[in-house]
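Colleague: quick one, fold the following:
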Amino acid sequence: MKIERALVGLLNNPVVPAVVAHAPDLVEYIDVIPDRLWYDFEFGEAGGRRFRRVTGAIEELKQCAAGRVLGGHCIGLSLPSAIPLDLAMAEEVALLARELEFQWFSEHLSMFLVAHGSVPNAQAGLGLPVAFDEESFEIIRRKLVILKPMLGCRMLMENTAVFTPVPDSDMSEPQFLNRLYSEADCGTLLDLHNLYVGQQNGVLSSRQYLEEINPACVEEIHIAGGDELAGFYTDSHSGLTPPEVWEWAYEFGPRFENLRAIVFEFHESYFEKLGMQGIVEELERMHQLADRLASRTQSRVA
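Modeller: As a prediction, this is how the structure comes out:
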């Protein structure tokens, strides 16, 4: 799907339909989290069905999505985990991708599932960091080979929010994402707030990261706000986007010629704190950014 100007959108949550109803012209794209649209009875349920959809959630999303572009943004597949791909979940995701006509699909470059004793895929409760080495690359590459034809759309991987240095990595994260792009035909969802998290926690230099990543990789940008917890800055999706994140978007954004969407992430539990007006103003700033990036890209091409 060719995008002439990056679409402006939101990560879906139960509050998003109200935002769309309030400011329909400001929301062009919705990132859909499949994991939140069903209950997963992994160890069986009376009747033998593993997945049961949340009553009314998909129907409400379809109404909200009319005239808008949808993409998928998953957590549960946990592609970097050294365990087999959950084919039953992948098939459920693929079914939803076709039904909702996802134009592209993203996963996280972190582990949410880990092997633990007799449980083959226990939830970690937090995205665990990955060692960027050949073994991790091959784990993800092999799973992408299986997953991409199932989904039938473009695949992206999102950079991680890190809190401490990750030892024993042979590559930096941008180098790893560059290889996924060149060798596995997988783009990058660049979460600028995740870079801010790493910088605030003293783990990385955001500018160095942005200089190192191949601009052609970047096909979607996420922005968000966070807060402090136990001495760490977290990606809690609890606030508006910090000024430095906006600065990086304006400075480095014009390099991203394949950019499809700019997405603001907020958790519904912080809606009262952010307020409808706060979210609307964030969307308006995103439209200004999208217009600026489009004009600079067109000027460079001309």
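Colleague: C-alpha only now, for contacts and for neighbours.
Modeller: OK.
Colleague: where along the stretch 201-302 of the chain do the helices fall?
Modeller: Listed in chain order, the helices found in the stretch 201-302 of the chain under DSSP state H, counting those that start in this stretch are 206-212, 243-252, 271-301.
Colleague: same thing with the stretch 1-150 of the chain?
Modeller: Using DSSP H, counting those that start in this stretch, the helices of the stretch 1-150 of the chain run over residues 16-22, 57-65, 87-100, 134-151.
Colleague: to compare against the first, here's the next sequence to fold:
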Amino acid sequence: MAEFDVNILGCGSALPTTRHLATSQIINLRDKLYMIDCGEGTQVQMRRMRIKFSRLNHIFISHLHGDHCFGLPGLLSTLGMLGRNGELVIHGPKEIEDYMRPILAIFCKGLPYEVRFNPVDTYSHALVMEDRSLCVYSIPLKHRIPCCGYLFVEKQKEAHIIREMTDFYQVPIRMLQEIKRGADFITPEGEVVPNARLTRPAIPPKRYAYCSDTAFNPNIIPYIEGVDLLYHEATFAECDAPRAKETFHSTARQAAEIAKQAHVKKLVIGHYSARYEELSILKKEADEIYPGTILGSEGMVISLT
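Modeller: So this is what the prediction gives:
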């Protein structure tokens, strides 16, 4: 079972190429799937990567440029043909519902499941979604249209019981759940056994930040400080920095600068411009600022360990 994996389905930018697919990712958190963006080709790539359609319940859209959302109509139709019956929630800028409702009415009549839209304020850092496994927050980005990234924060797991100690103190089975949650144990004689003697701390929760598309924007640093993995767009090389500024995108060097200032543990870059047939220049420029930068690629699976 995947503990916390990021699956990269596509990491190209707006212009289609044979080298990269349009943007989409899937987070697999202990077999619960969360999709980020849904460009063209997303569902085909899910097939290639053997990702189960049935485990997907939430889709997070960063903004309404086609390379981030044109795959939605086909995916929703396919889910209907597969017999899905549980609710699917699409989170994103409020305009996402305006875009999708007419398509659903024409091409997806009679879906066997409900599609619910959750509008996201792209200008604020706020809780977007919460379930038993994680919390998802918006990250305001700087793009030509309303756009936000997403921060996925795993919830703290319960502590691990030290079986030898609970047996020694004859802790009743019915109390183990409370002890996992932090309770001390009081023996029949009135002795207080500290929780730290009965448990080991759980592995610290993981955090993943997704930031695409955006111009260089140091304002996001407080929101992504110290994350286990940052995905940051790197559409251009430094030689095309004027074009990056004009189109509100980032260079690989700028992405690395954000990662360095935020003290993130790992950086992966993507959203490559179609002008680069060879990505080594982006890797080199990022590595000069943040050594060990990962070049994102289709089919890549990154585990947050």
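Colleague: TM between them?
Modeller: The TM-score (TM-score structural alignment, normalised by the length of structure 1) is 0.38; 193 aligned residues with a CA RMSD of 6.3 Å.
Colleague: tabulate the helices of the stretch 1-150 of structure 1 (CSV), appending distance to residue 220 of structure 1 and mean neighbour count.
Modeller: What follows is the helices of the stretch 1-150 of structure 1, written out as CSV (distance: least, CA to CA, whole Å; neighbours: other CA atoms under 10 Å):
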stretch, distance to residue 220 of structure 1, mean neighbour count
helix 16-22, 19, 16
helix 57-65, 19, 15
helix 87-100, 18, 17
helix 134-151, 18, 16
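Colleague: turn those into CSV, columns for distance to residue 127 of structure 1.
Modeller: Shown next, in CSV, are the helices of the stretch 1-150 of structure 1 (distance: least, CA to CA, whole Å):
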stretch, distance to residue 127 of structure 1
helix 16-22, 24
helix 57-65, 25
helix 87-100, 18
helix 134-151, 15
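Colleague: same list (the helices of the stretch 201-302 of structure 1) but as CSV, adding mean neighbour count and distance to residue 219 of structure 1.
Modeller: Listed next are the helices of the stretch 201-302 of structure 1 as CSV, based on neighbours: other CA atoms under 10 Å; distance: least, CA to CA, whole Å:
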stretch, mean neighbour count, distance to residue 219 of structure 1
helix 206-212, 14, 14
helix 243-252, 15, 13
helix 271-301, 16, 13
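Colleague: run through the residues that contact the closest residue to residue 303 of structure 2 other than its chain neighbours.
Modeller: Sequence neighbours aside, residue 5 is the residue nearest to residue 303 of structure 2 in space, at 4.4 Å (criterion: CA to CA, 6 or more residues apart in numbering). Applying CA atoms under 8 Å, 6 or more residues apart in numbering, we find residue 5 of structure 2 in contact with 27, 28, 29, 301, 302, 303, 304.
Colleague: wait, which of the helices of the stretch 1-150 of structure 1 is closest to residue 292 of structure 1?
Modeller: Distance to residue 292 of structure 1, taken as CA to CA, is lowest for helix 16-22 among these, at 23.3 Å.
Colleague: which strands and helices lie in contact with that closest one?
Modeller: helix 57-65 (3 or more CA pairs under 8 Å, 6 or more residues apart in numbering; DSSP states H and E).
Colleague: could you give the angle of the helix it packs on to helix 87-100?
Modeller: Calculated by axes from the mean of the first three to the mean of the last three CA atoms, to 10 degrees, helix 57-65 of structure 1 forms an angle of 40 degrees with helix 87-100.
Colleague: packing partners of helix 57-65 of structure 1?
Modeller: helix 16-22.
Colleague: and the contacts of residue 5 of structure 2, which of them are in strands?
Modeller: Among these, the ones falling in strands (DSSP state E) are 27, 28, 29, 301, 302, 303.
Colleague: the fifth one reaches residue 26, doesn't it?
Modeller: What that stands for is residue 302 of structure 2. No. Between residue 302 of structure 2 and residue 26 there is no contact under CA atoms under 8 Å: 10.7 Å.
Colleague: no more questions from me, cheers.
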